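Enquirer: Mind folding the following:
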Amino acid sequence: MPSDKEAFNQHISQQFNDELEEIRTHLLEMGGLVEKQINDAIVALVEGDAKLAQQVREKDDTINQMELDIDQDCLRILARRQPAASDLRLVVSISKIIVDLERIGDESSKIARRALDLVDEGQAPRGYVECRHIGHHVRRMVQESLDAFARMDTEQAFAVAREDKAVDQEYKTAMREMVTFMMEDPRSIGRVLNILWVLRSLERVGDHARNIAEHVIYLVKGTDVRHIGLKRMEAEVKKDVADE
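Expert: Sure, this is the predicted structure:
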């Protein structure tokens, strides 16, 4: 039985192989830009850097165009090559992953917009430490989910999915702290609300990183692991793949 990676290297023509490799490469390029967007948005927020925040906002159009271009490439491959089995899963997975990457870009743009608002209104009295901590956590999840895709590593993908639970808990704790602070100091409500929206965007980035990880597991194992819970997902990751 060929390994998972070997199965994805056996195509009907070298040209087909090149086309598949090209969309994989373009996805990873898009992922690298999205990672930078998350990092830059967090830095812009914490450091009150309006110029950097504006750059994040402007680059969102580039990410949107990359999604459209890769999606068109996927559609062309489906129409012209009519791939089957693992090749079909690769194209379908890429078409889904780029949607999550585009939405991560959107969330980064939202964070940058809140950073600009806070530059205008004056920094919020609380929440920057929490934003920086959760921001670095979810950025690492995105990075590791893309690395799992590049390596077709289901164990790493499952680790990302498991991390989403920790992010959800950090988000809930931070939200409670921010709400308590606003109740104690009503004058801070306007500025702290911007922090609450940032925290919400970061939590959504974690969700999208988990989605990417789930697509990787589907790509390699051929099983849709969405909505099944971590225990069943782990069982699928450890299960051997049948010959195709």
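
Enquirer: from here on, contacts and neighbour counts on C-alpha atoms
Expert: Will do.

Enquirer: Quick check, central residue of the protein?
Expert: The residue lying closest to the centre of the chain (Cα atoms, centre = their mean) is residue 209, at 3.6 Å.

Enquirer: in which helix or strand would I find the nearest residue to that residue once chain neighbours are set aside?
Expert: In this structure, residue 209 finds its nearest non-sequential neighbour in residue 142, 4.9 Å apart by Cα to Cα, 6 or more residues apart in numbering. Element membership for residue 142 (DSSP states H and E) is helix 128-151.

Enquirer: chain center to the next helix or strand after that helix: distance?
Expert: Elements were assigned by DSSP H and E; along the chain past helix 128-151, the next helix or strand is helix 154-184. Computed by Cα atoms, centre = their mean, to the nearest Å, the chain-centroid distance of helix 154-184 equals 15 Å.

Enquirer: for stretch 175-185, same thing?
Expert: 29 Å.

Enquirer: what do you get for stretch 24-35?
Expert: With Cα atoms, centre = their mean, you get 11 Å for stretch 24-35.

Enquirer: For this structure, just list every one of the strands.
Expert: Counting by DSSP state E, the chain has no strands to list.

Enquirer: Next, the angle from the longest helix seen in it to helix 128-151.
Expert: Using DSSP state H to define each element, the chain has its longest helix at helix 85-121. If you take axes from the mean of the first three to the mean of the last three Cα atoms, to 10 degrees, helix 85-121 sits at 160 degrees to helix 128-151.

Enquirer: I have a second one here; can you model it like the first so I can compare?
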Amino acid sequence: MQYAISEITSEFEKTTGIECDLIIGSSGKLTSQIMEGAPYDIFLSADMKYPNLLFKEGKTIDSPRVYGYGHLVLYALEENDSIQLSSLNKTEVRHIALANPKNAPYGKAAIEVLENYELLDSLKGKLVYGESISQTNQFLQTEAAQMGFTAKASALKMSDSGKGNWVELDPNTYTPIAQGLVLLKHNDRIRQSAEEFYSFIFSEEAQDILQNYGYSMDE
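Expert: Predicted coordinates:
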């Protein structure tokens, strides 16, 4: 959500005059911070697991709501017209980047894809894990990894410069990535502002931005 939420936040600030601070990180790490009392007002996760956990722990105003569905892609910075999963076995592909599946839903989805195609065992020695999708993207953009798994939203943004090549993976090979949003019990003084942002996420304007970044509204 790093790229999409930046654009959504910018539009929200223009529309309402309410300033926002974005904290970007893996869903798991942010959840741990919230559990430990981090002063956040809204949490947008890359899955539903962590918002549901926070709801069960009494940290949220209400139950989570899906704001969109993410999609997984295979990405390489070097131009390759035939990028595909079988390319991962090539000797020149020494490192394959993905987000840590313990903390990041897109990393978990990547592992599911490799398992579905019976590639995980043969590729284990090549896998390098980013703390989040953001760090995974850094591995890919600096070619610390020759190929890797990332969010379609990230691939679209990274390809803006004309560099990079990617292919969207079959959504039937991994669990749908429903992404959830919750209002957190933190600061009553700015509750109204937080509620305005929450509502804005589901506005036509914000939903159009999400679709432009490769998210779907239905699965």
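
Enquirer: Superposed, what's their TM-score?
Expert: Comparison of the two superposed chains (TM-score structural alignment, normalised by the length of the second structure) gives a TM-score of 0.27, and 101 aligned residues with a Cα RMSD of 5.7 Å.

Enquirer: list the buried ones in the longest helix of the first structure?
Expert: 86-95, 97-119 (16 or more other Cα atoms under 10 Å).

Enquirer: What helices and strands are in contact with it?
Expert: The helices and strands touching helix 85-121 of the first structure, judged by 3 or more Cα pairs under 8 Å, 6 or more residues apart in numbering; DSSP states H and E, are helix 14-47, helix 50-81, helix 189-221.

Enquirer: Check the offset of it from the chain's centre.
Expert: 6 Å.

Enquirer: With stretch 144-153 of the first structure instead?
Expert: Computed by Cα atoms, centre = their mean, the chain-centroid distance of stretch 144-153 of the first structure equals 12 Å.

Enquirer: residues in contact with that stretch?
Expert: 4-5, 28, 31, 154, 156-157, 160, 209-210, 212-213, 216, 219-220 (Cα atoms under 8 Å, 6 or more residues apart in numbering).

Enquirer: hmm, 7 Å instead?
Expert: 28, 31, 154, 156-157, 160, 209, 212-213, 216, 220 (Cα atoms under 7 Å, 6 or more residues apart in numbering).

Enquirer: ditto for stretch 61-79 of the first structure
Expert: 23, 30, 91, 95, 98-99, 102, 105.

Enquirer: What residues of the longest helix belonging to the second structure count as buried?
Expert: The single longest helix within the second structure, with elements called by DSSP H, is helix 2-16. Residues of helix 2-16 of the second structure classed as buried under the neighbour-count rule (16+ other Cα under 10 Å) are 4-5, 8-9, 11-12.

Enquirer: Mind giving me the packing neighbours of that helix?
Expert: helix 204-212 (3 or more Cα pairs under 7 Å, 6 or more residues apart in numbering; DSSP states H and E).

Enquirer: Please spell out which residues along the helix it packs on are buried.
Expert: 206-207, 209-211.

Enquirer: show me where the second structure has helices.
Expert: Remark: helices assigned in the second structure by DSSP H are 2-16, 27-35, 49-56, 105-116, 120-123, 133-141, 152-158, 191-201, 204-212.

Enquirer: how close does residue 153 of the second structure get to residue 120 of the second structure?
Expert: Counting by Cα to Cα, to the nearest Å, the gap from residue 153 of the second structure to residue 120 of the second structure is 24 Å.

Enquirer: More neighbours: these two, which one.
Expert: Set side by side, residue 153 of the second structure and residue 120 show more neighbours around residue 153, with 22 against 17, by other Cα atoms under 10 Å.
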